[in-house]
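**Student:** quick one: sequence and predicted model below, then my questions.
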Amino acid sequence: MVKWFDRTPRDVTRQLLRHHRVPVVGDRVLLQDVRPALVPFVGQALGLELDLVAKAGRVLQAAPSAEAQVALSEVVRILATRATAFARILEGEGVEAQDAMRPFADSTREFSKLIAGSDWYEELLAVHVVSGLLEDFFVAVVPGLPEDDQDAMLRALRGESAHPQLVKLLLAAIEQTPRLSDRLAVWGRRLVGDALLQMYLAVNGPDDAGRAVPSQQRLEPAFNDIVASHTRRMDELGLTA
C-alpha cells in the first residue's frame, strides 16, 4: 500500500491543503494515467453514490423547513439519477449491480460511518463535500477507461448537479447561525481525508491487487487538483479549507 495512505485522513488532508500546487518532477503521474478496470470502477462509484442518496434522503427527512425539503428532494433525485446511470453501464457489460458493488461493500459501509455528521448541518455538508470530491475524482480518471466506455461514464457524472441546491442551503444555514462556520470548516477537512481513502480503492482495488498506477510513489500529487477544487467550494461557503 502507498505510504501516503498509511497516514490518518487528518494527516493526508493537512499535507494536501497546505500546498495547492505541486512542482512537476520527472514523469509525475496524472489521474488520467490511471487505468482502472471498468466494472470495479463503476461498481464502487455506484455503491458510493447509493450511499449518498441514502444520506441525502435522511437529511431531507430531518430538514427544518418546507423550503429545505423541496431543495433536498431535488438533491435526492439528481443523485439517484446518477446512480441509475451507473447501474445501466454495468447492465450493458452484462454485470449485476450488486455483484460489482460487493467487493467494496465493507469499505463503503465503513466510509458511511466515518462521514456521519453529529447533526443535520454536518450531514448536509457531508453530502456536499463528498459528492463534489468524488465527482471530480471520477471525472479525472475516466480518460483511463476503455474509449468505448468513457462517454457513458462522463454523461452520468456530468449530468445535473446538486451543487446549487446544496450551496444555497448551507449558505442560508451559516447566515442564520454564524457560529456554525468554525465547526463546519473543521468537519469539511475531516471529510476530505476519508474521501481520499475511497479514491485509493478506486485506483488500486479493494484488495490492493492489480495496481492501476504506473508509479505509486508519485500518486500523491495527482490528487492535488481534486483538493484544490474542494478548497474553492469551501471558499464559496465562506469556510476555510
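**Tutor:** Nice, I can see it. Numbering: from 1, shown residues only.

**Student:** C-alpha from now on. contacts and neighbour counts both.
**Tutor:** Fine.

**Student:** and the helix ranked longest in the chain, what does it pack onto?
**Tutor:** The helix that spans the most residues within the chain, counting by DSSP state H, is helix 66-92. Judged by 3 or more C-alpha pairs under 8 Å, 6 or more residues apart in numbering; DSSP states H and E, the packing partners of helix 66-92 are helix 38-61, helix 97-101, helix 147-157, helix 163-176.

**Student:** what do you get if the cut-off is 6 Å, keeping everything else the same?
**Tutor:** helix 38-61 (3 or more C-alpha pairs under 6 Å, 6 or more residues apart in numbering; DSSP states H and E).

**Student:** and the helix it packs on, which residues are buried?
**Tutor:** 38-60 (16 or more other C-alpha atoms under 10 Å).

**Student:** what of stretch 69-78?
**Tutor:** Those would be 69, 71-78, for stretch 69-78 by 16+ other C-alpha under 10 Å.

**Student:** ok, stretch 173-191 next?
**Tutor:** 174, 181, 184-185, 187-191.

**Student:** cool, and stretch 117-126?
**Tutor:** 117, 120-126.

**Student:** who's in contact with residue 144?
**Tutor:** For residue 144, the contact set (C-alpha atoms under 6 Å, 6 or more residues apart in numbering) comprises 32, 34-35.

**Student:** now, those residues that are in helices?
**Tutor:** Per DSSP H, those never map to helices.

**Student:** I'd say residue 82 and residue 158 touch.
**Tutor:** No: contact criterion C-alpha atoms under 6 Å: residue 82 and residue 158 do not qualify, at 9.0 Å.

**Student:** A further structure is provided below for comparison with the first:
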Amino acid sequence: MTFQTSRRSLLAQSAAILGFAFLPQARAAASWSSEAFERARPIERAVIAHPFLKALADGTISRDKILWYLAQNAGYLRNYAASLSRACAKLENPEDRALLAQWIKDTAGTETWTLDLLQKFSGGRDTTPFMRLRPTTLFYASWEAKASEEGTASEAWAALLPCFTMYEVAGRFIAGHIRKENPYREWLSAYGDPAYSKTVESAVALADRLARKETPEGRARMTENYLTSCRLEWALWDAAERLEDWPV
C-alpha cells in the first residue's frame, strides 16, 4: 500500500460506484459496523448535501477556502498520525498492529502531499495565516487524541474510523459530480483510486473484529465515539465553508 490508502483518497475513490448511500455496505446483520453505519446515515446525508463539497465538485469554490482546507487538513493529519500510534499500541494482534503501522506511514506521506498542494494552489501567497489550527480542527484532533489515549482499543479505533469512511462518502460524491471545467479537476481526478474502498473495508473489518470482543456497553461506547467523529468530519467541511477563524 502507498499513502493513497489514507486521507489522500480524500475526494474520489471509484467514479464507477455511485449511489445515495455511500458508506460501506452493512457486513452482517449482527456486526457492529452495520448498526453504527445505520445510525450514521443522517450525518452522511448532511455531508453530501454540504455546499463546500458541491462547490468543490463544480469548481466554483473560492481559492481561500481551498487554502484553508488544505492547511487545516495538513495540521489535522499530523495529529491523526499521533492518535493512530496510540491506538496501534493498544492492539494485541500483530497483524492489526502492522496494518496501523502502515497507515501511520501513509498519513505522514499524505500530510507532505497536502502541503505540496497548498503551495501549488497558493499562487505565491503566504500561506502561514492558514496554518494556525482553527477551533474545529483543534477540537477534532483533541477529541481523537483523548479517545485514543483513554479508550480501549475498540473505542479508540471507532473514534478514528470516520477518517476512512466519511471521506469515502465525500469522495464518491465528488467523483460523481465533478464538472469538466473544474479548475481543480486534475487534482481531484488524481484521487480516483478504486483501491481505497478495499482500504476502507480493512479498516471497518478491524472495527468489527474488535467489537466482537466487547460487551454490549463497550459496543455502545464504540458507536458513540464513531458518531462523534462522523459529526466532526461534517464540522470540518463546514468550518472550511465558513473560513472559520478564532474570534479574538
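**Tutor:** Nice, thanks for sending it over. Since the structure is predicted, the reported quantities are computational estimates derived from the model, not experimental observations.

**Student:** turn the contacts of residue 144 of structure 1 into JSON lines, including neighbour count and distance to residue 106 of structure 1.
**Tutor:** JSON lines is the format used below for the contacts of residue 144 of structure 1 (neighbours: other C-alpha atoms under 10 Å; distance: C-alpha to C-alpha, whole Å):
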{"residue": "32", "neighbour count": "16", "distance to residue 106 of structure 1": "27"}
{"residue": "34", "neighbour count": "24", "distance to residue 106 of structure 1": "24"}
{"residue": "35", "neighbour count": "20", "distance to residue 106 of structure 1": "23"}
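
**Student:** looking at those residues, spot the one nearest residue 65 of structure 1.
**Tutor:** residue 32 (42.2 Å; C-alpha to C-alpha).

**Student:** mind checking how far the closest one is from residue 194 of structure 1?
**Tutor:** From residue 32 of structure 1 across to residue 194 of structure 1, the span is 22 Å (C-alpha to C-alpha, to the nearest Å).

**Student:** next one: residue 51 of structure 1
**Tutor:** 14 Å.

**Student:** for residue 133 of structure 1, same thing?
**Tutor:** 11 Å.

**Student:** with residue 141 of structure 1 instead?
**Tutor:** 19 Å.

**Student:** spatially, what comes nearest to the aligned residue in structure 2 for residue 167 of structure 1 if we skip its sequence neighbours?
**Tutor:** Alignment note: residue 167 of structure 1 maps to residue 204 in structure 2; criterion TM-score structural alignment. Leaving aside its chain neighbours, residue 204 of structure 2 sits nearest to residue 33 (6.9 Å; criterion: C-alpha to C-alpha, 6 or more residues apart in numbering).

**Student:** the one you found: neighbour count?
**Tutor:** Residues near residue 33 of structure 2, counting by other C-alpha atoms under 10 Å, number 25.

**Student:** aligned partner of it in structure 1?
**Tutor:** That one, residue 33 of structure 2, aligns with nothing by TM-score structural alignment.

**Student:** in contact with the residue most central in space within structure 2, which residues?
**Tutor:** Central residue of structure 2 (C-alpha atoms, centre = their mean): residue 163, 2.6 Å from the mean position. Contacts here follow C-alpha under 6 Å, 6+ apart; on that basis residue 163 of structure 2 touches nothing.

**Student:** and it, what element?
**Tutor:** Assessed by DSSP states H and E, residue 163 of structure 2 sits inside helix 162-177.

**Student:** gap between that helix and the chain center?
**Tutor:** On the basis of C-alpha atoms, centre = their mean, to the nearest Å, helix 162-177 of structure 2 sits 9 Å off its chain's mean C-alpha point.

**Student:** try stretch 155-164 of structure 1
**Tutor:** For stretch 155-164 of structure 1, the distance to the chain centre is 13 Å (C-alpha atoms, centre = their mean).

**Student:** ok, stretch 37-54 of structure 1 next?
**Tutor:** A distance of 10 Å separates the centroid of the chain from that of stretch 37-54 of structure 1, by C-alpha atoms, centre = their mean.

**Student:** what do we get in structure 2 for residue 128 of structure 1?
**Tutor:** Aligned partner of residue 128 of structure 1 by TM-score structural alignment: residue 161.

**Student:** residue 110 of structure 2 -> structure 1?
**Tutor:** By TM-score structural alignment, residue 110 of structure 2 lines up with residue 82.

**Student:** how about its match: what's its closest non-neighbour residue?
**Tutor:** By the measure of C-alpha to C-alpha, 6+ apart, the closest residue to residue 82 of structure 1 outside its immediate chain neighbours is residue 156, 5.4 Å from it.

**Student:** tell me how far the one you found lies from residue 85 of structure 1.
**Tutor:** 6 Å.

**Student:** cool, and residue 158 of structure 1?
**Tutor:** Residue 158 of structure 1 sits 11 Å away from residue 85 of structure 1, going by C-alpha to C-alpha.

**Student:** out of the two, which sits in the busier spot?
**Tutor:** Per other C-alpha under 10 Å, whichever of residue 158 of structure 1 and residue 85 has more neighbours is residue 85, with 20 against 13.

**Student:** quick one, what contacts the more buried one?
**Tutor:** Residue 85 of structure 1 touches residue 156, counting by C-alpha under 6 Å, 6+ apart.

**Student:** where does the closest residue to residue 83 of structure 2 other than its chain neighbours land in three-state SS?
**Tutor:** Nearest non-adjacent residue to residue 83 of structure 2, counting by C-alpha to C-alpha, 6+ apart: residue 145, 5.3 Å away. Under DSSP: H, G, I helix; E, B strand; the rest coil, residue 145 of structure 2 falls in the helix class.
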